[in-house]
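S.K.: could you work out the structure for the sequence below:
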Amino acid sequence: MADFRAIAQAKLQNEGFAKRMKAALCPGLYEPKGISREESRNVLANCLALCDGNRDILSAVLQEKFIAQHSPFYWAANGAEVGNYRRSQDRYPLLFKLFEALTGELSADTQEDILQALYRTERDALYGDIQAMLTSISPPYSDISSIPNSTIAISVHNPSKPYTQYRIDFRITKFFDRLLVDSEITFRSFLASGSLWTLRAVSEAEPQSQGPQSWHLELTEFRSSELEATYNPLLILAYGGTVYSKARSVKLWINPADGSQEVAMYHQFSRPNTTLPHTMRLGIRNENLATFYENPYIGTDRSLSGIIVISLDGNRY
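M.R.: Have a look, this model is predicted:
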């Protein structure tokens, strides 16, 4: 079986081929206002012609980092949005044409390259739309439930400069139905503050004493652009893994359905040098919120909603 990556690397060693491929991609990667779907199709057609019509070779070439130390996928994810379309396929047509050009799985290295672009641009909506393609870097996620017609929504509001505080809204319908039947609920991972995060609601084992069924929330920082494995080698020995040196704090509010007082939970990292993944357990101390019935925090469609605020301390330690 042909090693198409080796073939692609060999072709890119040819200076003439590499220059022609870069020239073919430039109209799509560097146009300030982006390019249309039809123009994106033409760009890929020109690239395919340079690969003698071999789609396997083109697929491998597009995943090589031959444009300023990055792959074309990085630059397409980092490029200009086309209009104010709702769908990512319409806002980033070249990126999705690159995905269509693949003849196999997206390599882990290319997935990491795309993630670096998303860190830089903080495009959580785009990440959410392509998360299923980033299987090597995204936390496991499944929306399969025994409860029909239950919906989960999570959205990130990008802050204004200096980017020190991020707000995330979440909502799930039939919340306690799913918690009772499935024991846990996992939201899709999201991008905020230069990191990938996951939120879970977990039903705990029934307490020995009489009382309401207990549950808690878990917020996990899964990956981060702030990793500093080489910042201080002694930290690696002390903490046994990659670390970053920025302190963070998390606040979470559960919205009441009847206008009463919201429930707030707070977590601050115990020390700024934190190994990843790092999970924060946010316990439910409010008895009204903890109960599965007659709950004043459950809204229409038995929904639960809330707000997460992630704050970043930029001081290095």
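S.K.: alpha carbons only for contacts and neighbour counts from here, please
M.R.: Will do.
S.K.: not counting residues beside it along the chain, what's closest to residue 184?
M.R.: residue 202 (4.4 Å; C-alpha to C-alpha, 6 or more residues apart in numbering).
S.K.: could you do residue 205 as well?
M.R.: Excluding its sequence neighbours, the residue lying closest to residue 205 (C-alpha to C-alpha, 6+ apart) is residue 214, at 7.6 Å.
S.K.: ok, now residue 178?
M.R.: Nearest one to residue 178, counting by C-alpha to C-alpha, 6+ apart, is residue 147 at 6.1 Å.
S.K.: OK, contacts around that neighbour?
M.R.: By C-alpha atoms under 8 Å, 6 or more residues apart in numbering, the contact set of residue 147 is 174, 177-178, 181.
S.K.: so which of those are in strands?
M.R.: Assignment to strands by DSSP state E places none of the contacts of residue 147 there.
S.K.: need the max-distance pair from those.
M.R.: With C-alpha to C-alpha as the measure, no two of the contacts of residue 147 lie farther apart than 174 and 181, at 10.8 Å.
S.K.: looking at these two, which is more packed in?
M.R.: It is residue 174, of residue 174 and residue 181, that has more neighbours when counted by other C-alpha atoms under 10 Å, with 21 against 12.
S.K.: if I look at the more buried one, how far off is residue 145?
M.R.: Note on residue 174: its distance to residue 145, by C-alpha to C-alpha, to the nearest Å, is 11 Å.
S.K.: again with residue 186
M.R.: Taking C-alpha to C-alpha as the measure, residue 186 and residue 145 are separated by 11 Å.
S.K.: more neighbours: those two, which one.
M.R.: Per other C-alpha under 10 Å, whichever of residue 186 and residue 145 has more neighbours is residue 186, with 17 against 13.
S.K.: now the other sequence, so there's something to compare against:
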Amino acid sequence: MIIDKQPLPDDPTPSEAPPSYETLGSLPHDYRPEKSGVGRGESVASSSSSVPPLRSDNSPPLKSPRSTTSSNKGKGRATTWFNFSSSKTTREVQTTVRGLVRDLIQQHIADADTAAASILRSCADACADNHVSLSDLLQEKSIEGHTPLYWAIVKRLPDDHQDVEAGQCPDLLTSIISFATPLKPETITEVRLACLATSDQKLFQRLRLSPEFAPVSGVNQMLLGGTIPPDEIEVEDVSSDGGAFVMSFVVPHFHKRMSVSKEVELEFIARSRMWRLAFFIAPESPYRGSDPRAGSWCISLSLIENSPPTFLDSQLLIDEAKTDPPDSASLKEPSSPPRSGFRLPASPIQPKPKSTITLRLKSNEQLEVAGRYNSGKNIVISLEDSLMGANLQYGNNPYIGSDEKLRGRLEARLGKPERDDECVIC
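M.R.: Sure, this is the predicted structure:
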């Protein structure tokens, strides 16, 4: 609740004050919070934040700037709206900001992006003037045991929902992220859990493009430089089977990253579970005869976060990389034969295509997330167990394209496998 104070004679009322707390309750009834997805279109109408919107159309990674809050641009600053003037009101500022943010999320006025952004800017100004961190307040678990970011994700509609219109302006989630950065590890965990609760794979992947949510290791920064191309992941549910899905991926600089970083991890959400598919080189183990052997190139598939346990039958498929056709000019028959009398064939001999690498990933026991009382269960196989899979260990192999990208897909079905020769997805 805003605490009113009688204005002093020399304390004039600003001519352009920010929207008041009551603005939230007086917005037109035709506002439809369901109509806005995270970032598809214009940027937030805010001079205090340079965060680009989250977009679903191959947008660049989300930046993580700090919102600038203290530029005395004329009248209408938050300190006048809040009417707090001394350090004794720090607790009142915190209480008021928490209440405003709670109401914003509870009403979820996604279309009213200007009002929401203005209120958050005013909160930022009031916090700055009273030495309160708005970032900390936005990352507190102050709303029913969760952070405002968690609820902003849970209450928003997925991008592909029928009520979401293309070209809508950024919603409340984008605004809150812009004022909450830098995010704490606990907040990132909350964001991941919210994406899992809504099975929002597309939002999860867009957030993972941001270093704020998926930091790049120092080794990869040194290896690949400042512009690190992101891993591409797409998930498609198989409509004919309620427990089946296909995950397609593209991994840039696969062999280089494996040789130097020793690991490539792909995280995704499918069938109400969060998964991690990882390529890694087995480390040295103090136990002799451990499986897999140290130095082996391996693949693991596991559940992460709070995903429920399940049986799984799946296969990882990697096709031969497509090559660009050679220049037709180089295939022309020479005007005169060589002196040896040997004449090149008119058409080049086409090499026989390589077989698809097929690696079976199945669990005869339920996969489960590691917890306090258990070490977890996952699937681990060695590429050496497959004659074709072993090719991935070598440079210039036919399964990695000239662009140094590894392309593959995981076909999976929840359930206990019955036979080794049974088709995973039929």
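S.K.: TM value for the aligned chains?
M.R.: Remark: TM-score between the superposed chains equals 0.64 [TM-score structural alignment, normalised by the length of structure 1]; 270 aligned residues with a C-alpha RMSD of 4.3 Å.
S.K.: what is the neighbour count of the residue nearest to residue 184 of structure 1?
M.R.: The number of residues packed near residue 202 of structure 1 is 18, by other C-alpha under 10 Å.
S.K.: go on, residue 219 of structure 2?
M.R.: As a measure of burial, residue 219 of structure 2 has 12 neighbours, counting by other C-alpha under 10 Å.
S.K.: I'd guess it is in a helix, am I close?
M.R.: Yes. Counting by DSSP: H, G, I helix; E, B strand; the rest coil, residue 219 of structure 2 falls inside a helix.
S.K.: any buried residues in stretch 22-41 of structure 1, and which?
M.R.: 24-25, 28-29, 34-37, 40-41 (16 or more other C-alpha atoms under 10 Å).
S.K.: tell me the one of the residues you listed nearest residue 275 of structure 1?
M.R.: Using C-alpha to C-alpha, the shortest approach to residue 275 of structure 1 within the buried residues of stretch 22-41 of structure 1 belongs to residue 29, at 35.4 Å.
S.K.: surely that closest one and residue 74 touch.
M.R.: No. Contact between residue 29 of structure 1 and residue 74 fails when scored by C-alpha atoms under 8 Å: they sit 9.5 Å apart.
S.K.: overlap of the contact sets of the two?
M.R.: Joint contacts of residue 29 of structure 1 and residue 74 (C-alpha under 8 Å, 6+ apart) do not exist.
S.K.: so who does residue 181 of structure 1 touch?
M.R.: With contact set as C-alpha under 8 Å, 6+ apart, residue 181 of structure 1 has these partners: 146-147.
S.K.: what's the separation between it and residue 296 of structure 1?
M.R.: Using C-alpha to C-alpha, one obtains 21 Å as the distance from residue 181 of structure 1 to residue 296 of structure 1.
S.K.: which stretches in the stretch 101-250 of structure 1 count as strands?
M.R.: Assigned by DSSP state E, counting those that start in this stretch, the strands in the stretch 101-250 of structure 1 fall at 152-157, 165-172, 184-186, 190-192, 195-203, 215-224, 243-245, 247-254.
S.K.: state the span of structure 2 onto which the second one is aligned.
M.R.: With TM-score structural alignment applied, strand 165-172 of structure 1 matches the range 244-251 in structure 2.
S.K.: so how much does the matching stretch differ from structure 1 once superposed?
M.R.: Once fitted to structure 1, stretch 244-251 of structure 2 is off its aligned match by 2.2 Å on average (mean C-alpha distance after the TM-score superposition for structure 1).
S.K.: does residue 195 of structure 2 really touch residue 206, like I thought?
M.R.: No. Counting by C-alpha under 8 Å, residue 195 of structure 2 does not reach residue 206; the two are 11.1 Å apart.
S.K.: the two: who's more crowded?
M.R.: With neighbours defined as other C-alpha under 10 Å, residue 195 of structure 2 and residue 206 compare such that residue 195 has more, 23 against 20.
S.K.: who touches residue 356 of structure 2 in this structure?
M.R.: 317-320, 388.
S.K.: same deal with residue 273 of structure 2?
M.R.: 196, 199, 303-304, 306-308.
S.K.: neighbour-wise, which of those residues leads?
M.R.: That'd be residue 303 among the contacts of residue 273 of structure 2, by other C-alpha under 10 Å, with 25 neighbours.
S.K.: tell me how far that residue lies from residue 278 of structure 2.
M.R.: 11 Å.
S.K.: repeat that for residue 174 of structure 2.
M.R.: From residue 174 of structure 2 to residue 278 of structure 2 the distance is 30 Å (C-alpha to C-alpha).
S.K.: and the two? Which one has more around it.
M.R.: residue 174 (25 against 17).
S.K.: in structure 1, what residue corresponds to that one?
M.R.: Using TM-score structural alignment, the equivalent of residue 174 of structure 2 in structure 1 is residue 96.
S.K.: can you tell me which residues contact its match?
M.R.: residue 89.
S.K.: quick one: the helix or strand encompassing it to structure 2 mean distance?
M.R.: Here residue 96 of structure 1 sits within helix 93-100, counting by DSSP states H and E. On superposition with structure 2, the mean distance recorded for helix 93-100 of structure 1 (mean C-alpha distance after the TM-score superposition for structure 1) is 2.5 Å.
S.K.: okay, buried residues for that helix please.
M.R.: Within helix 93-100 of structure 1, the residues that qualify as buried by neighbour count (16+ other C-alpha under 10 Å) are 93-99.
S.K.: residue 312 of structure 1 contacts residue 251, doesn't it?
M.R.: No. In this structure, residue 312 of structure 1 is not within contact of residue 251 by C-alpha under 8 Å, at 11.7 Å.
S.K.: tell me how far residue 311 of structure 1 lies from residue 7 of structure 1.
M.R.: Distance, residue 311 of structure 1 to residue 7 of structure 1, using C-alpha to C-alpha: 46 Å.
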